[in-house]
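*Asks:* sequence-free structure coming up:
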């Protein structure tokens, strides 16, 4: 069995002088608190503080980063315990699921997932041997034993990970019961929500009309009319703010925005309610709602996040059998310059509005996103996201955006994860990559060393806290 102890110099440059500077920078940010302003952890974990059930349920079954790789090599999702929408058979024996994962651990070589998993196994659970078929049961037993202890409960790990604040993401139709339970408890951990209105702003979202009706019931408004629909959003946003929300989040297929006359927007809304929208009209409605949400943000202060460019649920058979978020979301090319202009013509010069842009289209970084964020006071750039949440992706992000947008039109790092134990690993990777990038600037004479220490702190902590108003 091979020792898998993490290299303390990992991700630092090979050049000795630059590596030395990177190590010194990293030493000052390694233990900073974690600001996790956007993610998908389950607030129920922190509300109930029950033990995580077992290693497979913690690391494999809920994590599409893990099971999509295994599925790509012909391993059936049923065998990995991924739940089905029809409640049909999937593997319930977590030890069998774990063994299958361990037998195929080599598939993750050199991927970000491997770095996160190795970090969690070693730093969280003290398992220092590379996972394999031969030690699968021993690793399972070791981690399962840890999970029975109080110090591995969600709240204890939250504190051990040095998380200052974490934001979950909920639909406007969520009653936020788990957030209420956290708020009313005597625990000091800060867990806030974020407003994700996709189910009630996307006419192509399954159950859209019923969702809008439910939105009206929750808000006490008539959402069959345009004014009542918009007012319902305002009411629900305030409700989310009462549970700590500082941001909204919008996962649209494109970055399209519109600034339509009220009568045209209302006509589109009525078509959406009756299921008569063409794909073009549905996209126009989503685009107009981004502008409406930006206007609401001017009133209530929520930071607006736009996560476009994912062709979600690309496989119809997988969507039908397993539902959303099963690893079949695929990046697409995305236009920002023309798409964002209608919204920016309306609100782009507002200094009190904060809009954070993400992309899955790296070709847009230097051509579109950095120039936009480098001039519009409303715009900031979110970090390398999803498929680019990797050492290489983070480095490319800095290389392609810093020359035009600088550091201070970016927002630090967010982990955007459902995998709780990967959070410290992901932040550690980001801090190491940023320190490596800064060190190269120092040794090439482009940045003074004292400035690099300040920027390292800003990228690791301050920018995220300030950008998300946390």
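*Replies:* Perfect, I can see it now. Keep in mind it's a predicted model, so treat the numbers as computed, not measured.
*Asks:* hey, let's count contacts and neighbours off CA atoms from now on
*Replies:* Will do.
*Asks:* What residues does the closest residue in space to residue 470 that isn't next to it in sequence make contact with?
*Replies:* Once flanking residues are discounted, residue 470 sits nearest to residue 246: 7.1 Å by C-alpha to C-alpha, 6 or more residues apart in numbering. By C-alpha atoms under 8 Å, 6 or more residues apart in numbering, the contact list for residue 246 reads 193-194, 301-303, 468-470.
*Asks:* Taking those residues, tell me the two that lie furthest apart.
*Replies:* The largest separation in the contacts of residue 246, counting by C-alpha to C-alpha, is between 193 and 301 at 14.5 Å.
*Asks:* which is the next helix or strand following the helix or strand hosting residue 164?
*Replies:* Assessed by DSSP states H and E, residue 164 sits inside strand 163-167. Next in sequence after strand 163-167, counting helices and strands by DSSP H and E, comes helix 177-184.
*Asks:* how about the strands in this structure?
*Replies:* 34-36, 163-167, 191-192, 247-250, 303-306, 310-311, 330-331, 355-357, 379-381 (DSSP state E).
*Asks:* Tabulate these (CSV), appending mean neighbour count.
*Replies:* What follows is the strands of the chain, written out as CSV (neighbours: other C-alpha atoms under 10 Å):
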stretch, mean neighbour count
strand 34-36, 25
strand 163-167, 20
strand 191-192, 24
strand 247-250, 24
strand 303-306, 24
strand 310-311, 19
strand 330-331, 16
strand 355-357, 23
strand 379-381, 26
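*Asks:* how about those in a markdown table, adding distance to residue 13?
*Replies:* Listed next are the strands of the chain as a markdown table, based on distance: least, C-alpha to C-alpha, whole Å:
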| stretch | distance to residue 13 |
| --- | --- |
| strand 34-36 | 24 |
| strand 163-167 | 28 |
| strand 191-192 | 36 |
| strand 247-250 | 35 |
| strand 303-306 | 33 |
| strand 310-311 | 32 |
| strand 330-331 | 29 |
| strand 355-357 | 29 |
| strand 379-381 | 25 |
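*Asks:* Included below, for side-by-side comparison, is a second structure:
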């Protein structure tokens, strides 16, 4: 059956009517996607996407982690093994297995995104099941063979005004360079993600530091040379459109050591002799160093803490990173961020966007911090909470203290390119429903809600990320 055009709106008729009216005014605004993980190579080469399984299932940890939780081996879903061992390569078999188990996604945002994509992009409004698996596969595969389903055409069909990808500090940005040298007018920018040369627990950290020095011409054997290497790479990323950096740390800890102590710490970390506490202290110091560099070069700083990554060592060994075993953990912000905020938190023209996987921190810590420090903004509900209920909780727990204008709208944070319109559609509906309730309970005027709907969907993200 077709999608319900009133999905995610309240059941109360008066609130639903107003939510519907607010949404009608903003549903077709251009998409600003300031943080995500789509592959810039797609836009550079503009080749057809692979088969439906490799487009929608194999790269999406939301999908295969759920299937794995019900006993389906990742090998049967085509997920590559670290040792190069055999996995399923027949896209149709992978798709049939997925369709047979699609009922597992009932009630999840993944089902919302997929059904939106199936209907609006591929014209499929029948339920996906084992019975309809081949119908879906053939229809999607037929579409993907057409030129208007290539990456650039979809970028334009989705009305994406700008999209930011995320690349590591050692990336040569060749695909961004190719996009910039092409005649295509789509705006695809990069984001500086230095985790591989900041986190001593990152795989190959010592070798990464050597490579960092080679590509920058800086002596990463010294603290000064190491910091210069970051400045050099940040400038290189800015040349390729970057307006932001991104930092994925286990905690939000920051530090502000003296230059002498920071240098001594770096020497121990560089030599591989630092223990767990010193490695964490180094990550904490580097958040403050990155903040200080943002004062100089203007990059907006994003901090994504709290993910206990690769929770299963066995799965990490067998399949590598980013395979669904990253689990949220309790995260402190008030004490953790204080050293950095004491150092640079009151400086003008500086923006830090904070994310969390610990929802208990919204009202207790994050909203009060963002509600007073001029540099702080709250990123939207993230990862496991990129859902209707998660978005609603975010608004309820932060608005009274931080307001709307200390948030940054929505970003989809996705690797699944076809789901981008669906994710923005969900966020816009949830926000319009929340705004409608504020109007009907006397806390907003209707004209204020209409203005806010546009800001949450479009304006806040553009300004926060300096786009």
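*Replies:* Right, received. Where do you want to start? Worth saying up front: this structure is predicted, and the values here are computed from it rather than measured.
*Asks:* Overlay them and tell me the TM-score.
*Replies:* With the length set by TM-score structural alignment, normalised by the length of the second structure, the two chains reach a TM-score of 1.00; 467 aligned residues with a C-alpha RMSD of 0.5 Å.
*Asks:* Run through who's touching the strand holding residue 164 of the first structure.
*Replies:* 33-40, 189-194, 245, 470.
*Asks:* from the chain's centre, how far out does it sit?
*Replies:* 13 Å (C-alpha atoms, centre = their mean, to the nearest Å).
*Asks:* Can you check which part of the second structure that strand sits on?
*Replies:* The aligned range for strand 163-167 of the first structure in the second structure is 160-164, by TM-score structural alignment.
*Asks:* what's the average distance of that stretch to the first structure?
*Replies:* Averaged over the aligned pairs, stretch 160-164 of the second structure sits 0.2 Å from the first structure after superposition, using mean C-alpha distance after the TM-score superposition for the first structure.
*Asks:* what's the equivalent of residue 226 of the first structure over in the second structure in contact with, if anything?
*Replies:* Aligned by TM-score structural alignment, residue 226 of the first structure pairs with residue 223 of the second structure. With contact set as C-alpha under 8 Å, 6+ apart, residue 223 of the second structure has these partners: 262-263, 266-267.
*Asks:* Now with 7 Å, please.
*Replies:* For residue 223 of the second structure, the contact set (C-alpha atoms under 7 Å, 6 or more residues apart in numbering) comprises 263, 266.
*Asks:* next one: residue 314 of the first structure
*Replies:* 328-330.
*Asks:* which residue lines up with it in the second structure?
*Replies:* Using TM-score structural alignment, residue 314 of the first structure pairs with residue 311 in the second structure.
*Asks:* Could you tell me how far that match is located from residue 454 of the second structure?
*Replies:* Using C-alpha to C-alpha, to the nearest Å, residue 311 of the second structure is found at 39 Å from residue 454 of the second structure.
*Asks:* Repeat that for residue 228 of the second structure.
*Replies:* As defined by C-alpha to C-alpha, residue 228 of the second structure lies at a distance of 41 Å from residue 454 of the second structure.
*Asks:* do the same with residue 440 of the second structure
*Replies:* Applying C-alpha to C-alpha, the value for residue 440 of the second structure to residue 454 of the second structure is 19 Å.
*Asks:* Residue 245 of the second structure now?
*Replies:* 26 Å.
*Asks:* what's the answer for residue 280 of the second structure, then?
*Replies:* For residue 280 of the second structure, the distance to residue 454 of the second structure - C-alpha to C-alpha - is 40 Å.
*Asks:* Run through who's touching stretch 39-48 of the first structure.
*Replies:* 154-155, 167-169, 178-179, 181-182, 415-420.
*Asks:* Where in the second structure does that stretch align, residue-wise?
*Replies:* Counting by TM-score structural alignment, stretch 39-48 of the first structure sits on residues 36-45 of the second structure.
*Asks:* Same check on stretch 106-122 of the first structure?
*Replies:* Under the criterion TM-score structural alignment, stretch 106-122 of the first structure matches residues 103-119.
*Asks:* quick one: the helices in the stretch 101-250 of the second structure?
*Replies:* Counting by DSSP state H, counting those that start in this stretch, the stretch 101-250 of the second structure has helices at residues 109-122, 133-144, 151-157, 174-181, 205-216, 223-239.
*Asks:* how big's the offset between the third one and the first structure?
*Replies:* The reference is to helix 151-157 of the second structure. Helix 151-157 of the second structure versus its aligned partner: 0.3 Å mean (mean C-alpha distance after the TM-score superposition for the first structure).
*Asks:* Check which residues of that helix are buried.
*Replies:* 151-152, 154-155 (16 or more other C-alpha atoms under 10 Å).
*Asks:* from the chain's centre, how far out does it sit?
*Replies:* The answer for helix 151-157 of the second structure is 20 Å, by C-alpha atoms, centre = their mean.
*Asks:* swap in the second one?
*Replies:* With C-alpha atoms, centre = their mean as the basis, helix 133-144 of the second structure stands 28 Å off its chain's centre.
*Asks:* Determine the set of other helices and strands touching it.
*Replies:* helix 52-56, helix 91-100 (3 or more C-alpha pairs under 7 Å, 6 or more residues apart in numbering; DSSP states H and E).
*Asks:* distance between the last one and the chain's centre?
*Replies:* Here helix 91-100 of the second structure is found 27 Å from its chain centre; the criterion is C-alpha atoms, centre = their mean.
*Asks:* Contacts for that helix, please.
*Replies:* For helix 91-100 of the second structure, contacts defined as C-alpha under 7 Å, 6+ apart pick out 51, 53-54, 76-78, 128-130, 133.
*Asks:* Okay then, goodbye and thanks.
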